[in-house]
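Colleague: what's the 3D shape of this:
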Amino acid sequence: MRSDGEPAEMAEKDGERKKITRGRGKSGRVWREPGTRFSVMLRDKPLCTTWEKKMATKRQKKAVKEMDRQLREGRRREKEEKRLRREENLRRRLENERKSEVVQVIKNPLKIKRLKKKQLRKIEKRDTLRILQKSQPQRQREKAKGPDK
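Modeller: This next block holds a predicted model:
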């Protein structure tokens, strides 16, 4: 090193620095430059953030997570409402179909044995007690009116 702190390989000429070649290296790779020492290298300062910036980023992350949670909750709620509405519509449709059915009560079980296979497929069991209860008030009204002549 020289007295002014520059390495010996460097020399100033007309205000600019010029590297003085050392000669051929032992490895024979002349294109390689000699390495710089760690003490001479310029190092970047480590990133240090202030407490306020850290807290601001923390608040921002928390707000983003909260917004994300709210969006997920909203989507989940909408999906659940849609499912319930679909189930309710299906239940109502089945109920309406049952109401509109034309029902004929088979009182004689021997008739079922005489039916053909195709006819048996069409037969569906229902709660006949409810049907009989609905039809009884009508019969009582008809009896109260008396015979028509």
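
Colleague: can we go C-alpha only for contacts and neighbour counts from here?
Modeller: Will do.

Colleague: can you give me the strands for this structure?
Modeller: Using DSSP state E, the strands of the chain run over 10-13, 16-19.

Colleague: What is the burial count for residue 11?
Modeller: Close neighbours of residue 11, defined as other C-alpha atoms under 10 Å, add up to 14.

Colleague: To check against the first, give me the structure of this:
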Amino acid sequence: SVVDGAAGHKSISGVEVVHGAINDGDTVAVVCPSGYTGGVNLTCSGGSVVPETGSACYAHCPNGLVDLGSGALVRHGASIHGEHTTAPCPGGFTGSIRLLCSDGNTSAVDCPDAECSCRSTEATVPSGGGILVPTLTVP
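Modeller: As a prediction, the model looks like this:
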């Protein structure tokens, strides 16, 4: 006899997704809950509901702070998983930093151009001459 999967909830990497009844052997696409992006395909096999390999719901990133090291913190807004954003540099620096939201965590990423780096507002003169303008680099 054919066993079908009843409607219910399925935890995918700690995220609860809701699905309707699934006929044995069928695969259905399920929408990730609010605050997440991605796609989940569920297959019913012998009465068990199983996610397809690679199916995932990724968390959006809340407002917060990113530590650039040396105590330098950059405040950022909320963003969606996979989205690149920029944030202004912390006090004492000018410019902006490029950020990436990855499954609920925001981190600074390398930038292909010099426009997204933090330059100190205080240049110093080294003992050998010239001018040194400290910059913050992405860890």
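
Colleague: Tell me how the two chains score on TM-score.
Modeller: Here the superposed chains carry a TM-score of 0.22, computed using TM-score structural alignment, normalised by the length of structure 2; 54 aligned residues with a C-alpha RMSD of 5.2 Å.

Colleague: can you list the strands of structure 1 in TSV and add distance to residue 51 of structure 1?
Modeller: Converted to TSV, those look like this (distance: least, C-alpha to C-alpha, whole Å):
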stretch	distance to residue 51 of structure 1
strand 10-13	44
strand 16-19	43
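
Colleague: Ok, which of the ones you listed comes nearest residue 97 of structure 1?
Modeller: Relative to residue 97 of structure 1, the nearest member of these by C-alpha to C-alpha is strand 16-19, separated by 97.7 Å.

Colleague: among the strands of structure 1, which is nearest residue 94 of structure 1?
Modeller: Minimum separation from residue 94 of structure 1 across the strands of structure 1 (C-alpha to C-alpha) falls at strand 16-19, 93.9 Å.

Colleague: ok, back up a step: so which of the strands of structure 1 gets nearest residue 78 of structure 1?
Modeller: Nearest of the strands of structure 1 to residue 78 of structure 1, taken as C-alpha to C-alpha: strand 16-19 at 71.8 Å.

Colleague: on contacts alone, who are the packing partners of that closest one?
Modeller: If you count contacts as 3 or more C-alpha pairs under 8 Å, 6 or more residues apart in numbering; DSSP states H and E, strand 16-19 of structure 1 packs onto strand 10-13.

Colleague: hang on, the earlier thing: any idea which of the strands of structure 1 gets closest to residue 82 of structure 1?
Modeller: Closest approach to residue 82 of structure 1 among the strands of structure 1 is made by strand 16-19 (76.7 Å; C-alpha to C-alpha).

Colleague: which parts of that closest one are buried?
Modeller: Using 16 or more other C-alpha atoms under 10 Å as the test for burial, strand 16-19 of structure 1 gives no buried residues.

Colleague: Out of the strands of structure 1, which is closest to residue 143 of structure 1?
Modeller: With C-alpha to C-alpha, the closest approach to residue 143 of structure 1 among these belongs to strand 16-19: 126.2 Å.

Colleague: Among the strands of structure 1, which comes closest to residue 60 of structure 1?
Modeller: Relative to residue 60 of structure 1, the nearest member of those by C-alpha to C-alpha is strand 16-19, separated by 49.4 Å.

Colleague: of all the strands of structure 1, which lies closest to residue 121 of structure 1?
Modeller: Closest to residue 121 of structure 1 of the strands of structure 1 is strand 16-19 (C-alpha to C-alpha; 102.5 Å).

Colleague: and the gap between residue 108 of structure 2 and residue 120 of structure 2?
Modeller: Per C-alpha to C-alpha, to the nearest Å, residue 108 of structure 2 is found 18 Å from residue 120 of structure 2.

Colleague: swap that for residue 18 of structure 2, please
Modeller: Per C-alpha to C-alpha, residue 18 of structure 2 is found 50 Å from residue 120 of structure 2.

Colleague: Who has more neighbours out of the two?
Modeller: In this view residue 18 of structure 2 and residue 120 are compared by other C-alpha under 10 Å, and residue 120 has more residues nearby, 19 against 14.
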